[in-house]
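Peer 1: this one's sequence-less:
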């Protein structure tokens, strides 16, 4: 069998398939409905030229994605939402309209909670932490949104909070008026654990994206209290108010963040429930049988 990990690897899988003496089973592991990403970025882009280019990219990707997925024998998805988002796309010209979109099942991205001890959070934790690659446009957009529109409201109620940004290629944030004592842009770090131990609120302020956010699963695995937008938590086993706090406006996101900075009991409750979610729903052993079924080749 030939396995393509994400849409970008699909052309190479097809080359291998076509060159094989006997046609192998081909499987595409779709981590996102990719066309949604530039589409959502366009919706929040104020520059009309950038907005138009992003919208054009979304339309082109939608046509490409709808065609490529139909060229594989089996396609796996990380969320039901992604399958539905691609399923409704019409088959492009030249593709068989009657060909159903291959669906080998929804298999989430998992972690290894059994091998990962929860972070021992310090009682004086004051960090509000984002962790993720900032070269990824939705991450950079979300961090800028939080820094510009949310964090000033947090500081008004919790003046000792520290916005901590971990991840390579961070966007410039030093011109936003945040005092130096309240901003820690670290870039890439080998071991984020010391900073996570000082974290009162682990934030996922995404406004765009697709698939499931692995950082949500990581946050639960580490036992961190989290605040996320609805987009940031898509495709994960959220129980709002129990294993995560959800907020979609700057005021609501700031209020939820301040709640974790000022109510350690709420943070502990979220930590415990989130860790339980990771152990029950996102251990790799829980998906082994699903992958076995994907690769079961019928005679």
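Peer 2: Right, received. Where do you want to start? None of these values were measured; they are calculated from a predicted model. Residues are numbered from 1 along each chain as shown.

Peer 1: From here on, just use CA atoms for contacts and neighbour counts.
Peer 2: Fine.

Peer 1: Relative to residue 281, how far out is residue 83?
Peer 2: Noted for residue 83: a distance of 20 Å to residue 281, by CA to CA, to the nearest Å.

Peer 1: if I pick residue 58, what's in contact with it?
Peer 2: By CA atoms under 8 Å, 6 or more residues apart in numbering, the residues touching residue 58 are 35-39.

Peer 1: Now for it, which secondary structure element holds it?
Peer 2: Element membership for residue 58 (DSSP states H and E) is helix 48-69.

Peer 1: how far is the helix or strand following that helix from where the chain is centred?
Peer 2: As assigned by DSSP H and E, the chain's next helix or strand after helix 48-69 is strand 74-77. Centre-to-centre, strand 74-77 and its host chain are 18 Å apart (CA atoms, centre = their mean, to the nearest Å).

Peer 1: A further structure is provided below for comparison with the first:
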């Protein structure tokens, strides 16, 4: 059996951000196969990348990394490497294998025989952000170009490279293998968590996610500025529009207050909030990969109105549980109305297949198959 040193930005966390949930899935799969996992997160629990970079030692190392790699590597990689005074793989023993979760944490010269899970393509994410205004487009075009080169370089050197969907794999490199996201069986929350959750007797539309993540924050602003007034014009009350997630910024909180929407920040059990919603929203224009918010809602039996971007890599068709529409107020309002009226839902075949592929047993079997084959 192999000893894997799992290098991540944040510690594995089943309730955390997407890469933290992914890392937790990897730990379960590797340990379930009899391997040993040594965790090596760059950030401590509760730390943020920005606050960590403000430490004097990190600032000094940031200057060094910028001078050494700033012209040839993406700046989001530079920012993460500034928090690593040495190579995060440098403590590998001869019997350990480095396993990187996202390209941001891989060192300039990874050791031989490493494994990398890109999760999704950061280059595709950056390309999407390059269309969001003249002030930042040049920066994000540069990031996309350098990220694409870095991702291809890592994939070519790796013993095994993975991502969450065939779409993401094809975007990164030909030798990248798909491993779906994992959604575990739904466990009832503790009475304390349930009491602190949010349940409404009225229909609610919910946008849930990590609200500090830029693509989520951008979608949340659209919900408040565009969708909420359109729903109000159709007879909805403002408080029936619900935003829930971790670490909403002050500007977003102030916007929610002005809009009269319900903002649930840092709830202890986000899945409990999802289960109480009538329709979940995924009106994303930015980002990449597969959205946990879509999987979590469908697993809970809650229908989803989403944009084509949120459907990227999933490929669901319109049904009693799903509507994929253009991100404009009227199409989203129409989709919500349709989903609310179809209460006797039969789970369509594509949703059933998606959830089956994301089950713990299926995902862990996929990880074991790939790591066993790579280690031969």
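Peer 2: In hand now; what should we look at? Small disclaimer: the values here were computed from a predicted structure and weren't measured.

Peer 1: TM-score them against each other, please.
Peer 2: Here the TM-score for the pair of chains, by TM-score structural alignment, normalised by the length of the first structure, is 0.78; 268 aligned residues with a CA RMSD of 3.0 Å.

Peer 1: between residue 83 and residue 281 of the first structure, who's got more neighbours?
Peer 2: When residue 83 of the first structure and residue 281 are compared for neighbours, residue 83 comes out ahead with 22 against 17, by other CA atoms under 10 Å.

Peer 1: check contacts around the closest residue in space to that one that isn't next to it in sequence.
Peer 2: Nearest residue to residue 83 of the first structure, sequence neighbours excluded (CA to CA, 6 or more residues apart in numbering): residue 77, at 6.2 Å. With contacts defined as CA under 8 Å, 6+ apart, residue 77 of the first structure is in contact with 29-32, 83, 103-108.

Peer 1: Tell me, of the residues you listed, which are also contacts in the second structure.
Peer 2: Mapping these onto the second structure (both residues aligned by TM-score structural alignment, their matches' CA atoms under 8 Å) leaves 29-32, 83, 103, 105-108 still in contact.

Peer 1: Could you identify the residue of the first structure that aligns with residue 324 of the second structure?
Peer 2: Per TM-score structural alignment, the equivalent position to residue 324 of the second structure in the first structure is residue 246.

Peer 1: Return the residues in contact with its match.
Peer 2: Contacts for residue 246 of the first structure (CA under 8 Å, 6+ apart) come out as 227-230, 240, 253, 256.

Peer 1: change it to 6 Å
Peer 2: Neighbouring residues of residue 246 of the first structure by CA atoms under 6 Å, 6 or more residues apart in numbering: 227-229.

Peer 1: Quick check on these: which are buried?
Peer 2: 227-229 (16 or more other CA atoms under 10 Å).

Peer 1: Kindly indicate which of those residues lies nearest residue 142 of the first structure.
Peer 2: residue 229 (9.6 Å; CA to CA).

Peer 1: What lines up with that closest one in the second structure?
Peer 2: Checking TM-score structural alignment: residue 229 of the first structure goes with residue 307.

Peer 1: So what's the residue count around the aligned partner of residue 62 of the first structure in the second structure?
Peer 2: Using TM-score structural alignment, the partner of residue 62 of the first structure in the second structure is residue 148. Here the number of neighbours of residue 148 of the second structure (other CA under 10 Å) works out to 21.

Peer 1: my guess is residue 148 of the second structure contacts residue 122, does it?
Peer 2: No: counting by CA atoms under 6 Å, residue 148 of the second structure stays clear of residue 122, with 7.9 Å between them.

Peer 1: Can you tell me what residue 171 of the second structure aligns to in the first structure?
Peer 2: Residue 171 of the second structure maps onto residue 85 in the first structure, by TM-score structural alignment.

Peer 1: Same check on residue 29 of the second structure?
Peer 2: Using TM-score structural alignment, residue 29 of the second structure pairs with nothing in the first structure.

Peer 1: Likewise for residue 339 of the second structure?
Peer 2: By TM-score structural alignment, residue 339 of the second structure lines up with residue 260.

Peer 1: do residue 278 of the second structure as well
Peer 2: Alignment note (TM-score structural alignment): residue 278 of the second structure maps to residue 200 of the first structure.

Peer 1: Double-check that residue 39 of the second structure belongs to a strand.
Peer 2: Yes: counting by DSSP: H, G, I helix; E, B strand; the rest coil, residue 39 of the second structure falls inside a strand.

Peer 1: Can you tell me how far it is from residue 96 of the second structure?
Peer 2: Between residue 39 of the second structure and residue 96 of the second structure the computed distance is 12 Å (CA to CA).

Peer 1: Pick out whichever of those two has more residues nearby.
Peer 2: Using other CA under 10 Å as the criterion, residue 39 of the second structure and residue 96 rank with residue 96 on top: 19 against 16.

Peer 1: Surely residue 253 of the first structure is in contact with residue 245?
Peer 2: No: shown here, residue 253 of the first structure and residue 245 do not form a contact pair, counting by CA under 6 Å, at 8.8 Å.

Peer 1: picking that back up, by neighbours, which of the contacts of residue 77 of the first structure wins?
Peer 2: Counting neighbours by other CA under 10 Å, residue 30 comes out on top of the contacts of residue 77 of the first structure with 25 neighbours.

Peer 1: can you pull the contacts of residue 178 of the second structure?
Peer 2: By CA under 6 Å, 6+ apart, the contact set of residue 178 of the second structure is 162-166.

Peer 1: Can you show me the strands along the first structure?
Peer 2: Using DSSP state E, the strands found in the first structure span residues 2-5, 26-30, 74-77, 127-131, 162-166, 183-187, 199-204, 226-228, 245-246.

Peer 1: about what we covered before: what's the nearest residue to the match of residue 62 of the first structure if we skip its chain neighbours?
Peer 2: Spatial nearest neighbour of residue 148 of the second structure, excluding adjacent residues (CA to CA, 6+ apart): residue 123 at 5.2 Å.
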